[in-house]
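Asks: all I have is the shape, not the residue letters:
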């Protein structure tokens, strides 16, 4: 089963990111495994990141992303803002990071755009 276009897969391989593609009911997602988190920011150093792909991907942007384990900021020992919701997928309960994308450029953007958004959100979370 292949959910990602070839250029997305090549990008992730080039970054050394292991990806699992999962279909569960009507949802299609990619799980990026053991993503390194910003140093000293969270209670763990790595997390798996789920990106649910809309049916028209890559013409339509993925919206939010999800993390396992549920991330807590070291400072304040609390979850970052807008991460309270949960989502069941692939036998796990994921922490939803409500970060919306209104700047997607069909034909130009891909998984690299979403990964940069994820990395930035993890870096600036408060």
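Replies: Thanks, I have it. These numbers come from a predicted model, not from an experiment.

Asks: all contacts plus neighbour counts: C-alpha atoms, from now on.
Replies: Noted.

Asks: how near is residue 55 to residue 81?
Replies: Residue 55 sits 28 Å away from residue 81, going by Cα to Cα, to the nearest Å.

Asks: more neighbours: which of these two?
Replies: The neighbour comparison of residue 55 against residue 81 (other Cα atoms under 10 Å) goes to residue 55, with 14 against 10.

Asks: which ones are touching the more buried one?
Replies: For residue 55, the contact set (Cα atoms under 8 Å, 6 or more residues apart in numbering) comprises residue 28.

Asks: give me the longest helix you can find in this structure.
Replies: helix 111-124 (DSSP state H).

Asks: what's next to it, contact-wise?
Replies: 8, 11-12, 37-38, 62, 65, 99.

Asks: rerun at 7 Å
Replies: 8, 11, 38 (Cα atoms under 7 Å, 6 or more residues apart in numbering).

Asks: okay, now the one to match up with it:
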């Protein structure tokens, strides 16, 4: 089953990102597999990243992203701000990172935009 637009798949493949398209009930999502995390910031070296796609994607932005395993900041040992709530997807308890996007540009933005937002959020986590 492939529902991700071709430009999104091509982008992820060009960046050598391993991903899986998944569905849980009516929700469609992608899971970016074993994404390296910023060095020395978290208590894990890599995580799977879940991005739930809204029904009108790519005209509507994905809202938040989710990590597995849950990560804490080092050396503080605490969850990053607004990243301490669970989301159940396909029977797994994901760490929700509440990061919202009000600047999505339909027809211009795609998974590359969301990927960059995830990278920025992980780099700036406090």
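Replies: Perfect, thanks for sending it. From a predicted model like this one, the values you see are computed outputs, not experimental measurements.

Asks: about what we covered before: any chance of the contacts of helix 111-124 of the first structure in JSON lines, plus secondary structure?
Replies: As requested, the contacts of helix 111-124 of the first structure are exported to JSON lines (DSSP: H, G, I helix; E, B strand; the rest coil):
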{"residue": "8", "secondary structure": "helix"}
{"residue": "11", "secondary structure": "helix"}
{"residue": "38", "secondary structure": "coil"}
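
Asks: give me the buried subset of the residues you listed.
Replies: residue 8 (16 or more other Cα atoms under 10 Å).

Asks: what about residue 49 of the first structure, how many residues close to it?
Replies: 23.

Asks: gap between the helix or strand that it is a member of and the chain center?
Replies: Secondary structure assigned from DSSP states H and E places residue 49 of the first structure in strand 46-53. Using Cα atoms, centre = their mean, to the nearest Å, the mean C-alpha position of strand 46-53 of the first structure is found 4 Å from that of the whole chain.

Asks: how close does it sit to the second structure?
Replies: After superposition onto the second structure, strand 46-53 of the first structure sits on average 0.2 Å from its aligned residues (mean Cα distance after the TM-score superposition for the first structure).

Asks: and that strand, what does it pack against?
Replies: strand 27-36, strand 65-68 (3 or more Cα pairs under 7 Å, 6 or more residues apart in numbering; DSSP states H and E).

Asks: mind listing what's buried in it?
Replies: 46-53.

Asks: what's the closest of those residues to residue 105 of the first structure?
Replies: Nearest to residue 105 of the first structure among the buried residues of strand 46-53 of the first structure, counting by Cα to Cα, is residue 53 at 15.4 Å.

Asks: separation between the closest one and residue 113 of the first structure?
Replies: In terms of Cα to Cα, residue 53 of the first structure sits 13 Å off from residue 113 of the first structure.

Asks: what's the answer for residue 91 of the first structure, then?
Replies: 27 Å.

Asks: these two: which is more packed in?
Replies: residue 113 (15 against 7).

Asks: and the more buried one, how far from residue 51 of the first structure?
Replies: 12 Å.

Asks: repeat for residue 96 of the first structure
Replies: 10 Å.

Asks: please enumerate the shared neighbours of these two.
Replies: What both residue 96 of the first structure and residue 51 touch, as defined by Cα under 7 Å, 6+ apart, is the set 65-66.

Asks: circling back to that earlier point, name the stretch among the helices and strands packed on strand 46-53 of the first structure that sits most buried.
Replies: strand 65-68 (a mean of 23; mean count of other Cα atoms under 10 Å).

Asks: by how much does that strand deviate from the second structure on average?
Replies: Averaged out, strand 65-68 of the first structure is 0.2 Å away (mean Cα distance after the TM-score superposition for the first structure).

Asks: and that strand, what does it pack onto?
Replies: Checked by 3+ Cα pairs under 7 Å, 6+ apart, strand 65-68 of the first structure has strand 46-53, strand 92-97 packed alongside it.
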